[in-house]
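Student: following is a predicted model, sequence given first.
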Amino acid sequence: MHSRQRLAEKITRDAMSTVRQYQLFDNVVPGFALVIYKSGTKAFNVSYRFNDRQRRYTIGQLPAWSVVAARERAKAIRREIEMEYDPLGNCEAERVVPRISDLIDRYIDEHLPKLAARNRSDQSSMLTKLVLPQWRNRLVREMAAGCYRPAKKLLRRSAPCPTPIRANRLGEILRKMFNLAVQWKLRSDNPAQGFHKRPENARECFMPLPCNHSARSPET
């Protein structure tokens, strides 16, 4: 049986690593403990049961987390569990939610092979060089409707003076990609549906860059 004591800064600081990892359990918050790994790394966690499954939620490592802060986080986690909410299960679910990088990969793998070689190369280049750097980690389902804005400054990898022809091309690609996202049931609507072509004056320098707004953020 694990011995329990009130974890304090001195106890966590003095805990030494051994040939096997072990835990020091707190006697204030059930399941709250400090784990000491063989490497010497120390981290706070909370052990609990949810739906007859034993779970362990890692709060964070020393010294980034103090005992006091980690204990308060552990209390909050216990309250969530009492409300029948599994914090670890929610984290696992978030990891499998598709992001824009996943959508671009699927678009390139499944849709672009159907196109002519030059068209395929052009679309792949625009998505990976212009869109991916800005939207890589954004969730597909949280992209806001009409998330485009004109910008004079271009991304580093874009051409020095792109024309509205290229801007229109990018808009059409994004509209098609999000149409497929709807077909693939990654979201219920197309946030690029309202895109309209600009007059194509070849001498004008312009590029609509994907903005950084999501459905949770107000548009500017």
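Tutor: Nice, I can see it. Numbering: from 1, shown residues only.
Student: hey, let's count contacts and neighbours off CA atoms from now on
Tutor: OK.
Student: the longest helix along the chain packs against which elements?
Tutor: Longest helix in the chain, counting residues (DSSP state H): helix 164-183. Packing contacts for helix 164-183, counted by 3 or more CA pairs under 8 Å, 6 or more residues apart in numbering; DSSP states H and E, involve helix 100-106, strand 207-210.
Student: deepest-packed of the ones you listed, please.
Tutor: Greatest average neighbour count among the helices and strands packed on helix 164-183 goes to strand 207-210 (a mean of 22), per mean count of other CA atoms under 10 Å.
Student: who does that strand touch, helix- and strand-wise?
Tutor: So strand 207-210, by 3+ CA pairs under 8 Å, 6+ apart, packs with strand 148-151, helix 164-183.
Student: adding another structure so you can compare the two:
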Amino acid sequence: MVKLTKRVVDAVVAEANDYVLWDEELPGFGLRIFPTGKRSYLIQYRSGGRSRRYTIGTHGIWTPEAARREAKMQLARVAQGEDPAEDRAELNKAMSMKELCELYMQDLRDGLILGKGGRPKKKSTVDIDLGRIERHVIPLLGSRRVKDLTKAILTKVMRDIMAGKTRAFIKTSKLRGRANVRGGPGTAARTLGLIGGILTYAVDLGIIDSNPAHGIKRPKDNVRSRRLNDGEYRILGRMLKSAGQIEKFGPTIDIIRQIALTGCRRGEIINLKWCDVDLDGSCLRLSDSKEGKSVRPIGLPVVEFLEQQQSEDSGTYVFSGPRGEDTAFGGFPNHWG
């Protein structure tokens, strides 16, 4: 035994097998010397009737004085009945954010993650959430332990997304499909909201005790509140009338006109089914809108259009696909431009 000082530690000689040089002043504190010449500080103690070793760190990163102070702290914990080696092993086994995201994504696909009104999230929302997790959350947080996350870490993630640090061109599952991942304030705000949901899920599973995402200020999302004025509606009418001279634009023109007359979302009109149309009640009874079931009153022009459309079509959708297919009209995105 010898007091471990810098001079002593620098002078030790490696042997064929690793060995421990124990400190004479602090029982249980020692220096382990490896055949390669590497040296690391450790403590040895008894816990639960068995001998345990706890590695403090490598010489060079740790000085003998700093390692001695750390050894005293850890041995004090042992005296209070704690087990530093066991605690470290548990910490090393702690769930990473990537592992948590994989659990969350599987439950998301299985319809076990509930959205507004306690209903499973719609497929379109699920796809968006999966994309944000894979393109933003895992690249920035995947290697971190869930227990280590703090408001400061999540705030930095939000700012990195705002700055476009996750910007990339991603190949999608579609043939020749490419996704342009841009980032920006809107994406950052919505991704942080999603991270908050994932961490609430972790709280429910007992992985963490509280959600560090709560209370973080997010950039204001681009809430659309503007509406067309009378002059702009007249311009839209002239544009639709001009486009009506091209036969293939017929369904798209009808869809745009009904969107303007009802205030419905684009997808709600494109995918409108006859079973959701209540002409006697002058309303649309949507069974699969973004908010779930929803009733939308409609005026006389819409009623008259639907009556005429119903007399010409007996398919499932109001705006059916080409060639008599019993699908919703799919050409709208290309025609919109």
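Tutor: Arrived safely, thanks for sending. All figures in this text were calculated on a predicted structure; none of them were measured in a lab.
Student: overlay them and tell me the TM-score.
Tutor: Overlay of the two chains. TM-score (TM-score structural alignment, normalised by the length of structure 1): 0.68; 197 aligned residues with a CA RMSD of 3.8 Å.
Student: want to throw the helices and strands packed on strand 207-210 of structure 1 into TSV with distance to residue 131 of structure 1 and mean neighbour count?
Tutor: Formatted as TSV, those follow (distance: least, CA to CA, whole Å; neighbours: other CA atoms under 10 Å):
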stretch	distance to residue 131 of structure 1	mean neighbour count
strand 148-151	11	14
helix 164-183	9	19
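Student: to residue 94 of structure 1, which of the ones you listed lies closest?
Tutor: helix 164-183 (17.9 Å; CA to CA).
Student: and the strands in structure 1?
Tutor: For structure 1, the strands defined by DSSP state E occupy 4-5, 22-26, 32-36, 42-50, 53-61, 148-151, 207-210.
Student: ok, residue 126 of structure 1 touching residue 172?
Tutor: No - in this structure, residue 126 of structure 1 is not within contact of residue 172 by CA atoms under 8 Å, at 11.4 Å.
Student: identify the residues contacting residue 59 of structure 1.
Tutor: Listed by CA atoms under 8 Å, 6 or more residues apart in numbering, the contact partners of residue 59 of structure 1 are 43-46, 70, 73-74.
Student: corresponding residue for it in structure 2?
Tutor: Matched across to structure 2, residue 59 of structure 1 falls on residue 56, judged by TM-score structural alignment.
Student: now do residue 31 of structure 1
Tutor: Match for residue 31 of structure 1 (TM-score structural alignment): residue 28.
Student: from residue 43 of structure 2, how far out is its match?
Tutor: 5 Å (CA to CA, to the nearest Å).
Student: of these two, who's got more company?
Tutor: Neighbours per residue (other CA atoms under 10 Å) separate residue 28 of structure 2 from residue 43, with residue 43 holding more: 26 against 17.
Student: I'd say the more buried one and residue 26 touch.
Tutor: No - the criterion here is CA under 8 Å, and residue 43 of structure 2 misses it with residue 26 at 9.6 Å.
Student: chain neighbours aside, what residue packs nearest to the residue sitting nearest the centre point of structure 1?
Tutor: Among the residues of structure 1, the one closest to the centroid is residue 137, at 4.7 Å (CA atoms, centre = their mean). Excluding the flanking residues, the one nearest residue 137 of structure 1 by CA to CA, 6 or more residues apart in numbering is residue 99, at 5.7 Å.
Student: can you check residue 200 of structure 2 too?
Tutor: residue 211 (6.0 Å).
Student: same check on residue 36 of structure 2?
Tutor: residue 14 is the one closest to residue 36 of structure 2 (CA to CA, 6+ apart), at 6.9 Å.
Student: contacting residues for the residue mapped onto the one you found from structure 1?
Tutor: Matched by TM-score structural alignment, residue 14 of structure 2 corresponds to residue 17 in structure 1. Shown in contact with residue 17 of structure 1 (CA under 8 Å, 6+ apart): 36-40.
Student: overlap between those residues and structure 2?
Tutor: Listed in the original numbering, the contacts of residue 17 of structure 1 still in contact in structure 2 are 36-40 (both residues aligned by TM-score structural alignment, their matches' CA atoms under 8 Å).
Student: thinking again about what came up before, and the strands of structure 1, which is most packed in?
Tutor: The most buried one of the strands of structure 1 (mean count of other CA under 10 Å) is strand 32-36, showing a mean of 26.
Student: that one to strand 22-26, inter-axis angle?
Tutor: Inter-element angle recorded for strand 32-36 of structure 1 and strand 22-26: 160 degrees (by axes from the mean of the first three to the mean of the last three CA atoms, to 10 degrees).
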